[in-house]
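**Q** here is the input, now give the coordinates:
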Amino acid sequence: MLPCRDPPADRRMSRVEGLKADSPHFTLEGKPFRILGGSIHYFRVPRAYWEDRLLKLKACGLNTLTTYVPWNLHEPQRGVFKFDEELDVDAYLSLAAKLGLWVILRPGPYICAEWDLGGLPSWLLRDPHMRLRSTYRGFTEAVDSFFNELIKKVLPHQYSRGGPIIAVQVENEYGAYATDQQYMPFIKEALLSRGVAELLLSSDGSDGLKFGGVEGVLETVNFQKLKMDDINYLDKKQPQRPKMVMEYWSGWFDLWGDLHQVYTAENIRAVVAEILNLDMSINLYMFHGGTNFGFMNGASAVDLPTPKAMITSYDYDAPLSEAGDYTTKYHLLRNLFSLYHTQPPPDLPPQHQRADYTPLVAQEHLSLWDSLSFTDEPLRSEGPVNMENLPVNNGNGQSYGYTLYETAIGNGGGTLNAMNHVRDRALVFVDRQFVGVLDYETQELSVPEGKGDRTLSLLVENWGRVNYGKTLDDQRKGLIGDIEFNKLVLRDFVIHSLSMEPAFVNSFQASGCWAPMSEQPSACPGFFLASLHVNGSPKDTFIKLSGWGKGVVFINGKNLGRYWSIGPQLTLYLPGPWLRSGINQLLVFEEQKTDHNIEFTSSPDYGKTEHVK
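**A** Here you go, the predicted structure:
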């Protein structure tokens, strides 16, 4: 049985030989070493809970933490970098070292991760000729700029410098994309030239395993069900070298309108046991999924007629739940991994308490139309302009949220045709009266007759960019082309950017523009304000909006993410650290319907389940 050595308590030990892959087993300091890893993404977990989640990973018998790096969050504007709060990767790596965990860093630049555009920043798409994940100059220059900032922050955390990073991944699952033979060598050199000195890995699923490798980089495989053909391929391609499952999928992601995907604990234990019996190393993806807070969820277009958006929760049916709870999977795997250690695993950290807060009723309301006075000056344009090319965000375009397109139409009725140019979903209004929805499935709407010139408004939502596959270059959002009314192309648009950034939300949240609910009992779309009073220390909870339709929830200015009555997800995770003792401002943006009631529950509801096939 191959041992699984834990990191030494004394990190000041002499570092002579890092992780090597020159024999059938990994070695660390020249001694056999097996990676037992688990994925936890710092950007999907409140910073206050990082330590809790990592301690629970270690208590499961794992010795290695793996994490992606989301370029789109770290560089929200070209040349403007964020490495603070939940994005403080330096602090995250330091915490892993403090807790005695090794780290495999997966810096991208593309990460997939069921994350908007696979982690690539949307401002790249302002270039009409952009070719993502290629050696197109516009892309490589942007990657170089980002890596200049990122890599200098992670270099001190390398094993050779006394830190926890024992390996670094070169891009991610490029074999399934494989459009440019020079791309993977470019990423490899981008890492090496900036001082990355630890073992380099690549990872691919079965569909891309034969096309994603690069010379001098150890290939690893991703799967949920063990396929010996893949293992035999690795044996043949890399004889006498270690074999590793970089992503053993412990569950699966969910899409709006589908069922909640689950994968049984017993099946997982059986496959993991077989992997370990083969003397392979393993990383659980995910060990703890966390949450797609804000507008960060991706979308899936694989084997679907039209894209479908990921839900806000990234629970993933993982061993550690969205809120950090132990599951049956966790306990089964902990018992299994304990067989591969000479010492018993650490004691289980205690569970966090949760609260069923008293239900609330929204007391005040601000219509979407009234909120426009708090937005930047609108763009006046002859034709529609997609979100990414709007002159906002210091010339970086609009990345997320909603965009409102308005133009004049005459008094006659007729047919509005989207021309397949709505990305992804538009609420349509005439003189602020709701007419219908345009999306991938509905391309035409009937518009009733009226009096005089009327205003046509389309509130277009970017519900998440595709994160995987060969359509990444086509993920521009908003209205991406002309639309027609009675077969005539509409012109002369006024375009409002509604990215729902904290500055916008906070600007009117504290204003005196709110109307009592009694005066506007059912006006949608709009913002609805309620106050949550917390006595004592705040606790985790889940928000339930049973009588609402579709929208976004903010707590004290933080965007918790989207809700949608079609499910499967019927609750939103509200972390206790994002609440404060006393009054908390809870703001809901609702698109179409509400009964004004806001409930809280201590248990999540992810909807009806379906077993992963």
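
**Q** could you use CA atoms for every contact and neighbour count after this?
**A** Noted.

**Q** V430 against L459, yeah?
**A** No. Counting by CA atoms under 8 Å, L459 is not a contact partner of V430; they are 11.5 Å apart.

**Q** the more surrounded of those two?
**A** L459 (24 against 21; other CA atoms under 10 Å).

**Q** please, where are all the helices along the stretch 201-350 of the chain?
**A** 228-237, 265-277, 328-338 (DSSP state H, counting those that start in this stretch).

**Q** could you also give me the structure for this second sequence? I'd like to compare it with the first:
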Amino acid sequence: MSRMEGLRANSSQFTLEGEPFRILGGSIHYFRVPRAYWEDRLLKMKACGLNTLTTYVPWNLHEPERGTFNFQDQLDLMAYVSLAAEMGLWVILRPGPYICAEWDLGGLPSWLLQDKGMQLRTTYPGFVNAVNNYFDKLVSVIKPLMFEEGGPIIAVQVENEYGSYAKDEKYMPFIQNCLQSRGIKELLLTSDNWEGLRYGGMEGVLKTINLQRLSFGAIQHLADMQPQKPLMVMEYWSGWFDVWGEHHHVFHHEDMLAVVSEILERGVSINLYMFHGGTSFGFMNGAMDFGTYKPQVTSYDYDAPLSEAGDCTPKYQVLRNLFSHYYSGPLPEVPSPQERRAYGPVAIQQHLSLWDSLYFTDKPYRSERPVNMENLPVNNKDGQSYGYTLYETTITNGGTLTSRNNIRDRALVFVDRQCVGSLDYKTHELALPDVQGEKTLSLLVENCGRVNYGKALDDQRKGIVGDILLNHAPLRGFTIFCLDMKPGFMKRLMNSGQWKSDFKSPSIPGFFQARLYVDGPPRDTFIILPGWGKGAVFVNGQNLGRHWFIGPQHFLYLPGPWLRSGENQIVVFEEQKADDKILFAENPDHGKTSDVYKLPFCSLL
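**A** From the prediction side, this is the model:
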């Protein structure tokens, strides 16, 4: 059914259904929040006085293999947007195809990188064809949710911060046409940070700005670029993300409140990025690389108004108080907090070495030269996207192993299955012990997360991406195992009779199994692993994410809906050192913090 006029940007104020309208928005990514909690998080958004939900759409989850689409269960975008409508929230959709989002490769599928000449985010034919196929499917899902069809989507963002990339002037008009030619008629927007705003705009597409502080006259600058147009901060950064090996970032609510108040006093529309960050479950975190590669942690708490586990923080309370002045009538009540439990410690009962687990991988691939993850003939020939890859070859002498920076991102090195050291972006050389006769050299390489922002997107192939030298001679004759630890592999592993209960010499790297018995209804909890080193944790087959003793993250959020009453299976994949137990906590300990408001923006990057 057709409705009145949708969101329009024809004067200095937005109008919706012909009436003046101010967007008070917040970002919650459906793919970072367990589906059972979508309703709780959206109710809390509504109760804070917001009127609009914004979300990215991650192409790499919706099309994990070329031509294979998934919009079910946790990825049921239609259900998520429909739920927002039921709550009385409008929706701004940000379908990319590139989304940044501190998400592996900015949401682009890694199979795009099988093409050695790929130029992402340009009108390169291989990229254009893939985007067209994806948008054919995506638009068929989202079109019935548009305002003009009776749905809640009032605006759609064209790409994401392209002004900071700007490699092809024909690209943004191509994405605009991808939407409009498939029947999207709602208001189109772009969003850019201060630097990216310099990039030329497009006819009929409204520019918006992303920022955290009101420096450089940023909003006035936007107003000067678009006179007599509504002003909007599309991403008001309510906190910041974390990277391994640095402190947890915080943005104090007093500092944030002062800026948000000023934005609202100036009549500007706002979207809080993030309102609720959630979790980059599994191996989906991104990374930064502005000269130094820095992978992001699993938690996407972001110091947002709603914490990773959905708690209303002091930031939430001050924002609710502020937004209440812009809300007609009393605000809806805030839903009561979810109960949490610190379950008692559970003992490790069995272990299985990495080497014994190789029987449960897909058939290994033999190649004279090393092959990067994305070009391995696995997953219906669409390559390996995430996790670990094991490369094995034979050596007959020790000496100097040189990576020439071809290890992406981190490798444990073994001679006859004994660990002799590691290689990564900092360490490019390793001394191998002298050997007698033939020995097996193994490199267990981890994709720690593909870069999600900046000019280096085309260079995000993982695994071993070029020659590795032993005493200046390139190694040859590899056997390569894909260890992406997908559900099928984990199931075969769990059902195998190979697990050992003898702990005299637990094998590292390896898998360690424990059972958690839950009495009564399951509750949210946090797993903590004080005596462990580095790896990943799986609960009832779900990959919770990575653990690494260097921090700042020393916990993994375990949502209650992923547990069951009775027995639950926990598996820790561990690379370095194992403990004999797994602990639980009711609240996360974020450790040392760093105040983003006191740091220059460039130091965050």
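
**Q** adding mean neighbour count and distance to A113 of structure 1, write the helices of the stretch 201-350 of structure 1 out as TSV.
**A** What follows is the helices of the stretch 201-350 of structure 1, written out as TSV (neighbours: other CA atoms under 10 Å; distance: least, CA to CA, whole Å):
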stretch	mean neighbour count	distance to A113 of structure 1
helix 228-237	14	22
helix 265-277	16	20
helix 328-338	18	21
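
**Q** tabulate the ones you listed (JSON lines), appending distance to N172 of structure 1.
**A** Putting the helices of the stretch 201-350 of structure 1 into JSON lines (distance: least, CA to CA, whole Å) gives the following:
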{"stretch": "helix 228-237", "distance to N172 of structure 1": "17"}
{"stretch": "helix 265-277", "distance to N172 of structure 1": "22"}
{"stretch": "helix 328-338", "distance to N172 of structure 1": "26"}
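
**Q** R562 of structure 1 is nearest to which of the ones you listed?
**A** Among the helices of the stretch 201-350 of structure 1, the nearest to R562 of structure 1 by CA to CA is helix 328-338 (27.7 Å).

**Q** which part of structure 2 lines up with that closest one?
**A** Under TM-score structural alignment, helix 328-338 of structure 1 corresponds to residues 314-324 of structure 2.

**Q** what's the average distance of the matching stretch to structure 1?
**A** Superposed on structure 1, stretch 314-324 of structure 2 shows a mean distance to its aligned partners of 0.3 Å (mean CA distance after the TM-score superposition for structure 1).

**Q** how far does that stretch sit from the chain's center?
**A** 27 Å (CA atoms, centre = their mean, to the nearest Å).

**Q** now stretch 576-583 of structure 2
**A** Counting by CA atoms, centre = their mean, stretch 576-583 of structure 2 comes out at 26 Å from the chain centroid.

**Q** residues in structure 1 aligned with stretch 125-132 of structure 2?
**A** Using TM-score structural alignment, stretch 125-132 of structure 2 pairs with 137-144 in structure 1.

**Q** okay, buried residues for the matching stretch please.
**A** For stretch 137-144 of structure 1, the neighbour count (16 or more other CA atoms under 10 Å) marks F139, T140, A142, V143, D144 as buried.

**Q** what's the counterpart of L101 of structure 1 in structure 2?
**A** Per TM-score structural alignment, L101 of structure 1 is aligned with L89.

**Q** quick one: neighbours of Y388 of structure 2, just the number.
**A** Y388 of structure 2, neighbours per other CA under 10 Å, totals 24.

**Q** check which helix or strand covers L55 of structure 1.
**A** According to DSSP states H and E, L55 of structure 1 maps onto helix 50-59.

**Q** that should have said L544 of structure 2, apologies.
**A** Going by DSSP H and E, L544 of structure 2 is part of strand 542-548.

**Q** where in structure 1 does that strand fall?
**A** By TM-score structural alignment, strand 542-548 of structure 2 lines up with residues 558-564 in structure 1.

**Q** same thing with stretch 237-245 of structure 2?
**A** Mapping stretch 237-245 of structure 2 onto structure 1 (TM-score structural alignment) gives residues 249-257.

**Q** for that stretch, give me every contacting residue.
**A** Stretch 249-257 of structure 1 has contacts (CA atoms under 8 Å, 6 or more residues apart in numbering) with 114, 222-224, 260-263, 268, 284-287, 299-300, 308-311, 314-319, 564, 566-569, 612.

**Q** repeat for stretch 353-373 of structure 1
**A** 496, 508, 513-517, 520, 523-532, 539-541, 596-602.
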